[in-house]
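Participant: Structure here, sequence nowhere to be found:
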């Protein structure tokens, strides 16, 4: 059986998307997902998403990591599936959809290539030594760093993700360098088990952690550079809680094709 798919990317974070809006998804073959996400034997992607129907929302986002297993919230994936929903004619300029961490609101440009996705509110940020630990829909570890461009993110991030504290559940490991007018971020992602070009929930976690670190408050907008391009995070912080958190950036269709199901 052939199934039509689309490939989208958001700041280099790339995803395979499949329209299943006519009916719910059942009996996912995890090995099939893993194979399709493989960059040599499949289409290749950091993850795969099904857009499926939901009675109370415009659509539901079902996300799978490239290891084939169901994933936690993916911010760039969320932005890409909003662009996909617009392409399909399911939404226009705004949407309310359901993801694994709950409902999300998003706005999309008329051209359909710029998406502002509302993330969950955050009221708890922990510490692990000098690092910050928080959950922005996915669990994240945030470490400040200098000379990040030449840092060994793969080996250092893998070591933290697999240490005794985080090995069982896994954690995404972010390294950030404060460049003054923007933050530079690199991320080792669980589920992909490698460094990715961008991580939306990771960029969000970094922006909030750095606001706490620098004792900032009010309405804040944080420009962020990742390996795959530019993103920004906007939010309100009153010294206790982060609200109205939006992950903003590009979401672009790359190509489409047919898969053997």
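Facilitator: Structure's in. What do you need? For clarity, every value in this text was computed on a predicted model and none was experimentally measured.
Participant: hey, let's count contacts and neighbours off CA atoms from now on
Facilitator: Fine.
Participant: Sketch out the strands for the stretch 101-250 of the chain, chain order is fine.
Facilitator: Assigned by DSSP state E, counting those that start in this stretch, the strands in the stretch 101-250 of the chain fall at 102-108, 114-118, 126-128, 131-135, 139-144, 172-178, 183-189, 194-196, 218-226, 229-237, 242-250.
Participant: Any chance of CSV for those strands, columns distance to residue 87 and mean neighbour count?
Facilitator: Compiled in CSV, the strands of the stretch 101-250 of the chain are given as follows (distance: least, CA to CA, whole Å; neighbours: other CA atoms under 10 Å):
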stretch, distance to residue 87, mean neighbour count
strand 102-108, 11, 18
strand 114-118, 13, 24
strand 126-128, 39, 11
strand 131-135, 30, 21
strand 139-144, 30, 23
strand 172-178, 30, 23
strand 183-189, 28, 25
strand 194-196, 25, 19
strand 218-226, 26, 17
strand 229-237, 22, 20
strand 242-250, 14, 22
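Participant: OK, contacts around residue 220?
Facilitator: By CA atoms under 8 Å, 6 or more residues apart in numbering, the contact set of residue 220 is 234, 235, 236, 237.
Participant: Put this next to the previous one:
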């Protein structure tokens, strides 16, 4: 069975997109997602994206990380699919319904409302999610935010000096986080600017993480470190994040189609 794919990225966070809106594909499982995502023997990506029809939205988007696990949300992938659709659209995800629209700065995404309750993150037990009384070596007192998927955010003097490749996996899989966690280390430069690096659950170090930028911006705003509109600079480029008085987050940034191709399904099944 020959299957067409689209390779896309949002600020270097890259995706293989499979479109099953018109013709169904065989069931996706962890093994095939890992095989397609493999950068040496597969097509290579951070996430495999499957588009399906949805009665309540323009399209349903399913997201599989490079480790094969299916996750709730991906901000960069949402912008990529917004670019692919080419017009204002609604996208159903496991994390809820989001809306996209073309914008002068790329694609704008209504990411919905953040959640802060400990059991909405989720955490293993109750605690203050604005300043959690926990730490891992020099990373201490993080904030936690769920923006469709779970994030923990550490504000540090210089995010570039944190050994996130070593600390990220330990924090991601800590028993405190029953669904694992995305790990963000951030430095607030001024009230409009944040520098951020992300260890992404199931994918590792990434050049950009849209939900991480949203979670980090909201955590900084809750702590009074920034205003309600900020630019978050990731290794792959900037994202503009606003948190409105209506409690909804808007993320705006670039998305790119890299190339198109096809593969034999049985080569990866």
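Facilitator: That came in fine, so what should we check first? In this text, all values refer to a predicted model and were calculated from it rather than measured experimentally.
Participant: picking that back up, dump the strands of the stretch 101-250 of the first structure to TSV, plus distance to residue 48 of the first structure.
Facilitator: Formatted as TSV, the strands of the stretch 101-250 of the first structure follow (distance: least, CA to CA, whole Å):
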stretch	distance to residue 48 of the first structure
strand 102-108	19
strand 114-118	19
strand 126-128	30
strand 131-135	21
strand 139-144	19
strand 172-178	18
strand 183-189	15
strand 194-196	15
strand 218-226	21
strand 229-237	21
strand 242-250	18
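Participant: rewinding a little: now tabulate the contacts of residue 220 of the first structure in a markdown table and tack on distance to residue 80 of the first structure.
Facilitator: Putting the contacts of residue 220 of the first structure into a markdown table (distance: CA to CA, whole Å) gives the following:
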| residue | distance to residue 80 of the first structure |
| --- | --- |
| 234 | 18 |
| 235 | 21 |
| 236 | 24 |
| 237 | 27 |
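Participant: List just the nearest of the residues you listed to residue 226 of the first structure.
Facilitator: Proximity of these to residue 226 of the first structure, judged by CA to CA, is greatest for residue 234, which lies at 16.4 Å.
Participant: Residue in the second structure paired with that closest one?
Facilitator: The equivalent of residue 234 of the first structure in the second structure is residue 242 (alignment by TM-score structural alignment).
Participant: check contacts around its match.
Facilitator: Contact partners of residue 242 of the second structure, counting by CA under 8 Å, 6+ apart, are 228, 229, 230, 249, 250, 251.
Participant: quick revisit: which one of the strands of the stretch 101-250 of the first structure lies closest to residue 61 of the first structure?
Facilitator: If you check each of the strands of the stretch 101-250 of the first structure against residue 61 of the first structure by CA to CA, strand 102-108 wins as the nearest, at 10.0 Å.
Participant: got the angle between that closest one and strand 242-250?
Facilitator: Angle, strand 102-108 of the first structure to strand 242-250, by axes from the mean of the first three to the mean of the last three CA atoms, to 10 degrees: 50 degrees.
Participant: what's in contact with strand 102-108 of the first structure?
Facilitator: Judged by CA under 8 Å, 6+ apart, the contacts made with strand 102-108 of the first structure from elsewhere in the structure are 79, 82-83, 92-98, 114-120.
Participant: now with 10 Å?
Facilitator: When contacts are taken as CA atoms under 10 Å, 6 or more residues apart in numbering, the neighbours of strand 102-108 of the first structure outside the stretch itself are 57, 60, 73, 78-79, 82-83, 86, 91-98, 114-120, 137, 246-251.
Participant: which residues of the second structure does that strand align to?
Facilitator: Mapped onto the second structure using TM-score structural alignment, strand 102-108 of the first structure covers residues 96-102.
Participant: any idea what residue 155 of the first structure aligns with in the second structure?
Facilitator: Using TM-score structural alignment, the equivalent of residue 155 of the first structure in the second structure is residue 166.
Participant: And its match, how close does it get to residue 185 of the second structure?
Facilitator: Note on residue 166 of the second structure: its distance to residue 185 of the second structure, by CA to CA, to the nearest Å, is 13 Å.
Participant: Quickly list what's touching both of these two.
Facilitator: Counting by CA under 10 Å, 6+ apart, the shared contacts of residue 166 of the second structure and residue 185 are residue 199.
Participant: Which residues belonging to the host helix or strand of residue 34 of the second structure are considered buried?
Facilitator: Mapping residue 34 of the second structure onto the secondary structure by DSSP states H and E places it in helix 30-37. Residues of helix 30-37 of the second structure classed as buried by neighbour count (16 or more other CA atoms under 10 Å): 32, 33, 34, 35, 36, 37.
Participant: Look at the closest residue to residue 237 of the second structure other than its chain neighbours and say how many residues are nearby.
Facilitator: Nearest residue to residue 237 of the second structure, sequence neighbours excluded (CA to CA, 6 or more residues apart in numbering): residue 11, at 5.6 Å. If you count neighbours by other CA atoms under 10 Å, residue 11 of the second structure ends up with 22.
Participant: now do residue 94 of the first structure
Facilitator: 17.
Participant: returning to that earlier point: what's the mean deviation for the match of strand 102-108 of the first structure versus the first structure?
Facilitator: Compared with the first structure after the fit, stretch 96-102 of the second structure shows a mean deviation of 1.2 Å (mean CA distance after the TM-score superposition for the first structure).
Participant: any idea which helix is longest in the second structure?
Facilitator: Using DSSP state H to define each element, the second structure has its longest helix at helix 210-222.
Participant: which bit of the first structure covers that helix?
Facilitator: Using TM-score structural alignment, helix 210-222 of the second structure corresponds to residues 200-212 of the first structure.
Participant: If you count neighbours, what's buried in that stretch?
Facilitator: Taking 16+ other CA under 10 Å as the basis for neighbour counts, the residues of stretch 200-212 of the first structure that come out buried are 200-212.
Participant: List just the nearest of those residues to residue 179 of the first structure.
Facilitator: For residue 179 of the first structure, the closest of those turns out to be residue 210, at 12.0 Å, with distances computed as CA to CA.
Participant: Mind giving me the packing neighbours of the host helix or strand of residue 60 of the second structure?
Facilitator: Assigning secondary structure by DSSP H and E places residue 60 of the second structure in strand 59-65. Using 3 or more CA pairs under 10 Å, 6 or more residues apart in numbering; DSSP states H and E as the contact test, the elements touching strand 59-65 of the second structure are strand 13-19, helix 30-37, strand 47-52, strand 70-71, helix 75-85, strand 89-93.
Participant: If anything else comes up later, I'll come back, but that's it for now.
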